[in-house]
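Asker: only the shape, not the letters, is given here:
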């Protein structure tokens, strides 16, 4: 079973990878847009690597925050960002794939953009899964802490109960019930 520390370290590594993929995709998209404007008429989908890069970047930043602060709201925010990154990556892949069919002048640029999109999609998928594992781990930890706290307070109540009721009168404890003699 994965420990909490391993999950957090994996999540942090994936988040840094997502940040790198986001920056790379934005840069690749900017280069693609400038080359398209110089060579041919811009088409729908030329800027999709930039937008998916923004999604990957935001997903990575939220992942770093989630690895540092493991609160429920941050985990939900990060899961939502992972889903947005998945959608952005899938749309980017589809738009760029359609562009590859229309023109072959920027083929290597389009293949690089699709590769980054695939890596980003995989990273978002793994990050979402790790977030679910981390949330489950945190829930289990909180349950154990609560059970320990309740058990401890129950023990303290049992120990204090006979002393508080006695008022100097001897008591007999049978089957958990206190009887005053």
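Answerer: Alright, I've got the coordinates. Being a predicted model, the structure only gives us computed values, none of them experimental.

Asker: all contacts plus neighbour counts: C-alpha atoms, from now on.
Answerer: Will do.

Asker: which residues of the chain fall in strands?
Answerer: With strands called from DSSP state E, the chain shows them at 171-174, 177-180.

Asker: indicate which one of these is closest to residue 100.
Answerer: strand 177-180 (80.7 Å; Cα to Cα).

Asker: quick one: buried residues of the closest one?
Answerer: The neighbour-count check on strand 177-180 (16 or more other Cα atoms under 10 Å) flags nothing as buried.

Asker: and if you look at stretch 42-51?
Answerer: Neighbour-count burial for stretch 42-51 [16+ other Cα under 10 Å]: 45, 46, 47, 48, 49, 50, 51.

Asker: in helices only, show me these.
Answerer: 48, 49, 50, 51 (DSSP state H).

Asker: doesn't residue 23 make contact with the second one?
Answerer: No - look at residue 49 against residue 23 with Cα atoms under 8 Å: they stay out of range, at 10.2 Å.

Asker: ends of stretch 33-44, how far apart?
Answerer: 11 Å (Cα to Cα, to the nearest Å).

Asker: how far off centre is stretch 136-151?
Answerer: Relative to its parent chain, stretch 136-151 has a centroid offset of 22 Å by Cα atoms, centre = their mean, to the nearest Å.

Asker: so which bits of it are buried?
Answerer: Those would be 137, 138, for stretch 136-151 by 16+ other Cα under 10 Å.

Asker: below is structure B, check it against A:
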């Protein structure tokens, strides 16, 4: 179960690294263009989603709460959808003209578009992996494997009428003395 926590840290770190690479490629690509094109700006906004997915993954691995894990799975799904749209927009950067179902490729291929496509494909794989790890973590969280055994207080039921709220877990000697004190309290009150 803690293997998946470590795997979540690793996947989230890769999300953040890919986000930084994508944002840097988007900035370089956009600075070379005279006009904002969809294929040149798409690595910027998709990189923001990659970074968001990585940040929520790190928070998920630290807190191990069910709602944070479900947010991680949800943002991974959204990032996967955004990444698929990003791939389609980057493909537009490879074609020159599209008429009647025919696509004519550019004579000079842009290396930045190919690099951004490779980063997006790796990010798709990371999103699929983070969804599967997040689902596994949610099963572990619902089975309460990450919960601490010791809380601020607990309720001890001594008999049908006697309930004691104890602030710290007691040993067997303390519970016997607590049981005797409750019984003595009941005898004195009657």
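Answerer: Done, it's in. These numbers come from a predicted model, not from an experiment.

Asker: circling back to that earlier point, and which of the buried residues of stretch 42-51 of the first structure is nearest to residue 112 of the first structure?
Answerer: Residue 112 of the first structure lies nearest to residue 49 out of the buried residues of stretch 42-51 of the first structure, by Cα to Cα, at 10.0 Å.

Asker: so where's the longest helix in the first structure?
Answerer: helix 107-166.

Asker: aligned partner of residue 108 of the first structure in the second structure?
Answerer: Aligning on TM-score structural alignment places residue 108 of the first structure opposite residue 111 in the second structure.

Asker: list the residues that contact the equivalent of residue 119 of the first structure over in the second structure.
Answerer: Aligning on TM-score structural alignment places residue 119 of the first structure opposite residue 122 in the second structure. Not one residue lies near residue 122 of the second structure by Cα atoms under 8 Å, 6 or more residues apart in numbering.

Asker: next one: residue 79 of the second structure
Answerer: With Cα under 8 Å, 6+ apart, residue 79 of the second structure has these contacts: 46, 49, 50, 53, 127.

Asker: gap between the aligned partner of it in the first structure and residue 33 of the first structure?
Answerer: Alignment note (TM-score structural alignment): residue 79 of the second structure maps to residue 85 of the first structure. For residue 85 of the first structure, the distance to residue 33 of the first structure equals 21 Å [Cα to Cα].

Asker: try residue 107 of the first structure
Answerer: 14 Å.

Asker: how close does residue 23 of the first structure sit to residue 53 of the first structure?
Answerer: Look at residue 23 of the first structure and residue 53 of the first structure: by Cα to Cα, they are 6 Å apart.

Asker: more neighbours: those two, which one.
Answerer: With neighbours defined as other Cα atoms under 10 Å, residue 23 of the first structure and residue 53 compare such that residue 53 has more, 31 against 17.

Asker: give the contact list for the more buried one.
Answerer: 21, 22, 23, 24, 25, 26.

Asker: let's see it at 7 Å
Answerer: Taking Cα atoms under 7 Å, 6 or more residues apart in numbering, we find residue 53 of the first structure in contact with 21, 22, 23, 25, 26.

Asker: now do residue 84 of the first structure
Answerer: Residue 84 of the first structure neighbours (Cα under 7 Å, 6+ apart): residue 55.

Asker: quick one: map residue 21 of the first structure onto the second structure.
Answerer: Aligned by TM-score structural alignment, residue 21 of the first structure pairs with residue 18 of the second structure.

Asker: can you tell me the closest non-neighbouring residue to that match?
Answerer: residue 119 (6.6 Å; Cα to Cα, 6 or more residues apart in numbering).

Asker: again, but for residue 55 of the second structure
Answerer: Residue 55 of the second structure's closest residue in space is residue 12 (Cα to Cα, 6+ apart), at 6.8 Å.

Asker: burial count for that neighbour?
Answerer: 28.

Asker: so how far is residue 106 of the first structure from residue 125 of the first structure?
Answerer: For residue 125 of the first structure, the distance to residue 106 of the first structure - Cα to Cα - is 29 Å.
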